[in-house]
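In: predicted model, plus sequence, below.
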Amino acid sequence: MTDKLQAPSNNSYDIVIVGGAIMGASAAWFLSNDKDFDGRVLVVERDPSYKNSSTMHTNSCMRQQFSAELNVRISQFAADFVKNLRSYMGGDERVPDLSIRSFGYMYLADTEAFADVLRENIKVQHAAGAATKLMSADEIKRDYPFYNVDDIVLGSINLVDEGYWDGSAVFDWWRRQSRERGIEYVQNEVVAITKNAAGTRVESVTLNSGEVISCGKVLNASGPRAARTSRMAGIEIPVEPRKRYSWIFRANKPLDRDLPLTIDPSGVHVRENGGGTYQCGGHSDIDPAVDYDDFTMDFSLWENHVWPILATRIPQFEAVKVQSEWAGHYAYNTFDHNAIMGPHTEVENFFFLNGFSGHGLQQSPAMGRGTAEFMVHGEYRSLDMRPFHYERIVANRPIIEKAII
């Protein structure tokens, strides 16, 4: 691999971004879009094929059904950004017109306790302007007759700006336009970070190819490898890779209408994929941290756990054929399953964009925008993202988000 490493064109940058997948690409593009910023930016990506990145293994869906208002607002900006991508990108006629296939997320509650959570969540969502609605078991059966709802107490769904979107197109255009504006991407890897004598600032990063790069600020956008990157600066963060499994299958008898992204009470989720195919995901009951390079598939999980749940919830899925399957990684924040962003409390020029725990793709527009704002201006000029700052980890002040998949 060392023969493929690329040396940067300069030995000093205003901002070095460690990781060029969806979060690093978003931050880089928003930096390039800030008229008050004319600094040099280097994005260091170890694998520009991104084949094992969380970005490539995503469901590529967005939802507004969160229990924290800020998370709802973040997804609302994502929806606006996707639907108006060309406008956000300066009217560039090469940029495609995108839309959201709003089949919605269907949360199914099989206990009164979980139903109460849905009832509380919808108050937050409605206050933020989301179109979520609650459905009784009979109403679910009326609108989606393929479900088995014998054990269901309540459902929750939103059919506005909630569903599939083309995340890969946004990702591609962020990188393409950033490069055209002077953002430099290199295939390389940060292997060491050097701080000043007081330990209060990063002075340089060392690349796998040997170059020592001076930097004004460093952004950790390295996905499931976030803790490894932070440790180079002597910083611990509660982010680890957790394995998540996905399957695409074809039903012998496809459903007669779109299947919402259905979150079964078991935690297994499944959604419309188009053309009589469906995508589902889940994980084993034992859910340890895994090695950064462990993408081994557990082939027994489908037969013994996932398929029986699907076939019980949607009897038409008793006869299906798996077409593809893979294992990917969540960048799992063990502290509170929410983003960690903003500056470190002591190493003042080390910034985080980590720990998204499965909802990173849909949050990437707002997170990249907020990160660029704070790194350039020292404040947020759109959504106030301070609740996600690293300092909450030190203060043991978790953000309670009840709508985690």
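Out: Cool, the structure landed.
In: rest of the way, CA atoms for contacts and neighbours
Out: Fine.
In: which residues are in contact with residue 112?
Out: Neighbouring residues of residue 112 by C-alpha atoms under 8 Å, 6 or more residues apart in numbering: residue 153.
In: just residue 191 next, same as before
Out: Residues in contact with residue 191 (C-alpha under 8 Å, 6+ apart) are 205, 206, 207, 208, 232.
In: swap the cut-off to 6 Å and go again
Out: Counting by C-alpha atoms under 6 Å, 6 or more residues apart in numbering, residue 191 makes contact with 206, 207, 208.
In: next step: those residues restricted to strands.
Out: Of the contacts of residue 191, the ones assigned to strands by DSSP state E are 206, 207.
In: which one of the contacts of residue 191 has the most neighbours?
Out: residue 207 (20 neighbours; other C-alpha atoms under 10 Å).
In: wait, isn't that residue in contact with residue 189?
Out: Yes - the pair residue 207 / residue 189 is scored as a contact, 5.5 Å apart, by C-alpha atoms under 6 Å.
In: show me where the stretch 151-300 of the chain has its helices.
Out: Remark: helices assigned in the stretch 151-300 of the chain by DSSP state H, counting those that start in this stretch are 167-180, 226-232, 300-301.
In: next one for the comparison:
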Amino acid sequence: MVSVSKVVVVGGGVIGSAVAYFLRSADPSVEVTVLERDPSYARASSALSAASIRQQFSTPLSVQMSLYGIEFLRSIGERLAVGGEAPSIDLHEGGYLFLATPAGESILRENHALQTSLGAQIRYLPQGELQATFPWLNSEDLVAGTYGVSGEGWFDGYGLVQALRKKAQSLGARYVATDATGVRREGRRVTHVLTAAGDALECDVMVNAAGAWARHVADMLGIDLPVYARRRSIFNVSSPAKLERCPLLIDPTGVYFRPEGKTYICGTSPSPDRDPDDLPLDEVDHALFDDVIWPTLAHRVPQFEALRVEHAWSGYYEYNVFDHNAIIGYHPDIENCIFANGFSGHGLQQGPATGRGVAELILNGRFVSLDLSPLGFERVLENRPVVERNVV
């Protein structure tokens, strides 16, 4: 076992709180301090995302991380209960439905083969079967779809963050409502994390789990982290449409929608020329809905010609511009700082596997349950991207 007594985690969202939870669960002797500048999580990606989980990825490790993620979410009541009170995150395993035109058929088949080989419950639906299963769908320009019959769906992201935070606190993790402003170093080690409150927190290990603001924390260390805050607008819409057995649907264009009670939420990524860094969160890209999302939804689901926006908001993706996958592990230039950043929209579902893995890395000096080393910083420095085809 590696001797670690003090860990400072910068960022108390789902990643930071999962790290704190797994650390204190595994070794109560480790002093864990989590710096979270906004305890309301009003601007946190964890609270503002579409909060979903899937196994329909194109890389084995992403599939495996989400397989553990759904196992964790299913057992959250017993795992994260505090004082006999079990939290609920309102998990709906409604499935994902990825759709393919002829141009995307081969990739859909390859991804499906990988996912099922790893144990994911994904069903391949040729066009006729697709139309029969989802009769409200316009499948004229489609050849097939893949549908998660189990283990995929959506949940209360804010509820997950709060449950992880409360459990970590009940296990002895200390949360401090302040910002990290700098570090003290001795050679290749961080010795203290400096805060806006004027404290210098001694640490054996520092964890950068600062989400969309992770790049600024990396700057304090002299590290260039290819993770940027990219705004994503989400629209809550009502419709007279009655869509039975409605999953989270991913159109070939990248537009998605899913049920949200009696309404639906939908969104898509803007085009690269309309996707700069750090756009203000108090603005919503309504033109994206009018020009792209609504026409796409009306084509794919004819009943969606009648839609009304009830509510809209924006949140940040912590977007890894290198390869859209998380960066997890130590940086070779700083021997006691772990990065857990750049999830590019997958942080909520990969949070449990990341928290477990980072805790193992701190306490054992290596990953134990699932080898996350392919997501290490070295691949960025050596220009070895982990290519994910299913970026949503």
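Out: That came in fine, so what should we check first? Here the structure is a predicted model, which means the values were calculated and not measured.
In: rewinding a little: what's the closest of the helices of the stretch 151-300 of the first structure to residue 343 of the first structure?
Out: The closest of these to residue 343 of the first structure is helix 226-232. By C-alpha to C-alpha, the value is 12.0 Å.
In: trace residue 335 of the second structure over to the first structure, please.
Out: Alignment note (TM-score structural alignment): residue 335 of the second structure maps to residue 348 of the first structure.
In: and the residue nearest to the spatial centre of the second structure, how far is that from residue 170 of the second structure?
Out: With distances taken as C-alpha atoms, centre = their mean, the second structure has residue 347 as the residue nearest its mean C-alpha position (1.8 Å). Between residue 347 of the second structure and residue 170 of the second structure the distance is 23 Å, computed by C-alpha to C-alpha, to the nearest Å.
In: now the helices of the stretch 151-300 of the first structure in a markdown table, with mean neighbour count and distance to residue 317 of the first structure?
Out: Output for the helices of the stretch 151-300 of the first structure, formatted as a markdown table (neighbours: other C-alpha atoms under 10 Å; distance: least, C-alpha to C-alpha, whole Å):
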| stretch | mean neighbour count | distance to residue 317 of the first structure |
| --- | --- | --- |
| helix 167-180 | 18 | 27 |
| helix 226-232 | 20 | 38 |
| helix 300-301 | 12 | 16 |
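In: can I get these in CSV with distance to residue 29 of the first structure?
Out: Listed next are the helices of the stretch 151-300 of the first structure as CSV, based on distance: least, C-alpha to C-alpha, whole Å:
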stretch, distance to residue 29 of the first structure
helix 167-180, 5
helix 226-232, 20
helix 300-301, 39
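In: now for those helices, which one comes closest to residue 342 of the first structure?
Out: That would be helix 226-232 among these, by C-alpha to C-alpha, at 13.3 Å.
In: residue 235 of the first structure matches what in the second structure?
Out: Aligned partner of residue 235 of the first structure by TM-score structural alignment: residue 223.
In: how about residue 384 of the first structure?
Out: In the second structure, the residue matched to residue 384 of the first structure (TM-score structural alignment) is residue 371.
In: just to revisit the earlier point, and residue 377 of the first structure, which of the helices of the stretch 151-300 of the first structure is closest to it?
Out: Ranking those by distance to residue 377 of the first structure, with C-alpha to C-alpha as the measure, places helix 167-180 first at 19.6 Å.
In: which one of the helices of the stretch 151-300 of the first structure lies closest to residue 15 of the first structure?
Out: Across those, closest to residue 15 of the first structure is helix 167-180 (C-alpha to C-alpha), at 13.9 Å.
In: mean deviation of that closest one from the second structure?
Out: With mean C-alpha distance after the TM-score superposition for the first structure, helix 167-180 of the first structure departs from the second structure by a mean of 1.9 Å once superposed.
In: translate residue 177 of the first structure into the numbering of the second structure.
Out: That one, residue 177 of the first structure, aligns with residue 167 by TM-score structural alignment.
In: how far away is the nearest residue to that match once chain neighbours are set aside from residue 392 of the second structure?
Out: Excluding the flanking residues, the one nearest residue 167 of the second structure by C-alpha to C-alpha, 6 or more residues apart in numbering is residue 80, at 5.5 Å. Distance of residue 80 of the second structure to residue 392 of the second structure, computed by C-alpha to C-alpha: 29 Å.
In: give me the more crowded residue out of those two.
Out: Between residue 80 of the second structure and residue 392, counting by other C-alpha under 10 Å, residue 80 is the more crowded of the two (24 against 15).
In: any idea what residue 305 of the second structure aligns with in the first structure?
Out: By TM-score structural alignment, residue 305 of the second structure lines up with residue 318 in the first structure.
In: its match against residue 311, yeah?
Out: Yes - counting by C-alpha under 6 Å, residue 311 is a contact partner of residue 318 of the first structure at 4.7 Å.
In: how about the strands in the stretch 101-250 of the first structure?
Out: For the stretch 101-250 of the first structure, applying DSSP state E, counting those that start in this stretch gives strands covering 105-109, 133-135, 154-157, 163-164, 184-187, 190-195, 202-207, 212-220, 239-251.
In: go on, the stretch 251-392 of the second structure?
Out: Listed in chain order, the strands of the stretch 251-392 of the second structure (DSSP E, counting those that start in this stretch) span 256-260, 263-267, 308-320, 327-331, 334-341.
In: closest one to residue 231 of the second structure among these?
Out: It's strand 308-320; of those, that one is closest to residue 231 of the second structure (C-alpha to C-alpha) at 4.6 Å.
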